[in-house]
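S.K.: model this:
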Amino acid sequence: MAIGDVHGCATLLREAIWPHLGSGVELILLGDLIDRSPEPDGDRQVIELVRELQSNPEPYGLAGVTVLRGNHEQMLLDALAEEQPGEATDLWEWNGGDAAFLPVAREHRAWLETLPLTAIRGPYLLVHAGVRPGVPLEQQERDDLLWIRHPFLSCPHGLPYTVVHGHSITRDHQIDHRPDRINLDTGAFRTGLLSSCTLRC
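M.R.: Below you'll find the model as predicted:
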């Protein structure tokens, strides 16, 4: 089961995961676990919940938990890499980063650095933002996988997968199913709707 951008919505994440505990499914989170949280301490709660499930999937009846890197995780990592707060920290905070979360983030930095950019499950390519149309997967640039909107959202991508992604909030705040892609970002932090879909592999 793939889950869209969480953005610190700990309550919504628990509600999304709860029905699947004990089901034997794999959870795949598409990145942007953090930032813009509408609830107190949401970023910490989300990170700790996800890491607990990932470290111990069996007691929860899950096959596993895969977490992809989103642009917000990357911005946070760039901020953590600065010896003194500078441009990277300013960019992260401008995009909804909470400076009070930094001490917690430092505890999870090594884990954040391990997060992959993509995952393939059968006919599905899972990625945070999308892909550059016409470019083979092995030649895709990191920034496109984390940040791209257009031309990905407006052109066939040409890869032999259905791309499952987030990053760009859908106009009607519903899951956007297209012939070659599925967008799961329904703007949870703004709308209260955290979307997911079952992958039929």
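
S.K.: going forward, measure contacts and count neighbours with C-alpha atoms only.
M.R.: Will do.

S.K.: roughly how far apart are the residue nearest to Val127 when sequence neighbours are not counted and Leu145?
M.R.: Of all residues not flanking Val127 in the chain, Thr118 sits nearest, at 4.8 Å (C-alpha to C-alpha, 6 or more residues apart in numbering). Distance of Thr118 to Leu145, given as C-alpha to C-alpha, to the nearest Å: 8 Å.

S.K.: So those two - more neighbours on which side?
M.R.: Here Thr118 and Leu145 are set side by side on neighbour count (other C-alpha atoms under 10 Å), and the busier one is Leu145, at 23 against 20.

S.K.: In terms of helices and strands, where is the more buried one?
M.R.: Per DSSP states H and E, Leu145 falls inside helix 142-147.

S.K.: Equivalent analysis for His72, please.
M.R.: Element membership for His72, per DSSP H and E: helix 71-80.

S.K.: After the helix holding Leu145, which helix or strand is next? Please name it.
M.R.: Past helix 142-147, the next helix or strand by DSSP H and E is strand 162-165.

S.K.: what's the spacing between that following strand and its chain's center?
M.R.: Going by C-alpha atoms, centre = their mean, to the nearest Å, the spacing between the C-alpha centre of strand 162-165 and its chain's C-alpha centre is 12 Å.

S.K.: for it, packing partners?
M.R.: strand 124-127, strand 181-183 (3 or more C-alpha pairs under 8 Å, 6 or more residues apart in numbering; DSSP states H and E).

S.K.: out of the ones you listed, nearest to Glu52?
M.R.: Closest approach to Glu52 among the helices and strands packed on strand 162-165 (C-alpha to C-alpha): strand 124-127, 21.8 Å.

S.K.: Next, the second sequence, to be compared with the first:
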Amino acid sequence: MFLRGNHEDLLIRSYEGDKRREELWLLNGGMATLSSFKLGGNSHWRRKFPKWAMDFVAATHVAVKFDHFHFVHAGVVPYGVDTEVEADLDPRLWIRHPFIKYGDSPGRIVVFGHTPTPDCRPLIHTNKVGLDTGAGQRGGRLSVGCFDDTRPRPRSPEFTLFQVCDDGTVTPDEAIRNVLTHLPKNEPTLRFSMPAIPTLPPASVE
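M.R.: As a prediction, this is how the structure comes out:
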């Protein structure tokens, strides 16, 4: 199951003929995408864009909710807070700081990306986990999360975080693990482990 991000959203809008979004898409990875398919950056690229690739992008989900976790590209919309996102765009694909500061998904931990963390470490709150640690930027790292949604409530959910180190090795991030010792005592604990995770149907997809 694959999530849609803001770049996929731009591609879909561009493919459907939105000239304004096409210009933005071409400047933010679109030209590289067309080049990878050996297509030029002219207005005729839609005619030759691979159907299988467009079908894949169009079938992605904006959000996927399980029992413990809510997966979304950028975040969820905080109630009564300006999202700072243009009205014709889906804020779940574009929102940044208003979500990080105020947003949550009642009863679930929101797992998101989109906004790189300044210290290249995943952002860990009791109600959200941010995995964008700047892998596409100089000095950034690729972070990977393994989330276990099989634990019945009220037991706390478990997840494991890994980071790709500079030498290419993949190891559990002990610095992230240590963050948990500093969470307030009255907050639920996010446990780390290496569980075997079966394939489960999501509670809902959007």
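
S.K.: which one in structure 2 is aligned with the residue nearest to Val127 of structure 1?
M.R.: Matched by TM-score structural alignment, Thr118 of structure 1 corresponds to Ala63 in structure 2.

S.K.: ditto for Asp144 of structure 1
M.R.: Asp144 of structure 1 maps onto Pro91 in structure 2, by TM-score structural alignment.

S.K.: Where in structure 2 does the longest helix that structure 1 contains fall?
M.R.: Across structure 1, the longest stretch assigned as helix under DSSP state H is helix 42-55. The alignment of helix 42-55 of structure 1 onto structure 2 (TM-score structural alignment) finds no residues at all.

S.K.: just checking, what packs against that helix?
M.R.: Under the contact rule (3+ C-alpha pairs under 8 Å, 6+ apart), helix 42-55 of structure 1 is packed against helix 10-17, strand 64-67.

S.K.: Run the chain-centre distance for the shortest one.
M.R.: In other words, strand 64-67 of structure 1. Distance, centroid of strand 64-67 of structure 1 to centroid of chain: 11 Å (C-alpha atoms, centre = their mean).

S.K.: The corresponding residue of structure 2 for Tyr161 of structure 1 - how many residues pack around it?
M.R.: Aligned by TM-score structural alignment, Tyr161 of structure 1 pairs with Arg108 of structure 2. For Arg108 of structure 2, the neighbour count with other C-alpha under 10 Å is 18.

S.K.: Over to Gly122 of structure 1?
M.R.: For Gly122 of structure 1, the count of nearby residues is 11 (other C-alpha under 10 Å).

S.K.: Make sure it is actually in contact with Pro160.
M.R.: No. At 10.6 Å, Gly122 of structure 1 and Pro160 do not qualify as touching, with contact defined as C-alpha atoms under 8 Å.

S.K.: follow-up on the earlier one: surely the match of Thr118 of structure 1 touches Val111?
M.R.: No. In this structure Ala63 of structure 2 lies outside contact range of Val111 using C-alpha under 8 Å: 10.1 Å.

S.K.: ok, Ser14 of structure 2 to Asp148 of structure 2 distance?
M.R.: Here the criterion is C-alpha to C-alpha. By it, Ser14 of structure 2 lies 36 Å from Asp148 of structure 2.

S.K.: got it, and Glu8 of structure 2?
M.R.: 27 Å.

S.K.: what's the first-to-last distance across stretch 179-198 of structure 1?
M.R.: Using C-alpha to C-alpha, the end-to-end distance of stretch 179-198 of structure 1 comes out at 16 Å.

S.K.: and Thr198 of structure 1, what pairs with it in structure 2?
M.R.: Matched by TM-score structural alignment, Thr198 of structure 1 corresponds to Cys146 in structure 2.

S.K.: For stretch 103-122 of structure 1, buried residues please.
M.R.: For stretch 103-122 of structure 1, the neighbour count (16 or more other C-alpha atoms under 10 Å) marks Ala105, Arg109, Leu112, Leu115, Leu117, Thr118, Ala119 as buried.

S.K.: what number of residues lie near Asp148 of structure 2?
M.R.: 19.

S.K.: Surely it touches Phe159?
M.R.: Yes. At 5.7 Å, Asp148 of structure 2 counts as touching Phe159 under the criterion of C-alpha under 8 Å.

S.K.: Thanks again, I'm all set now.
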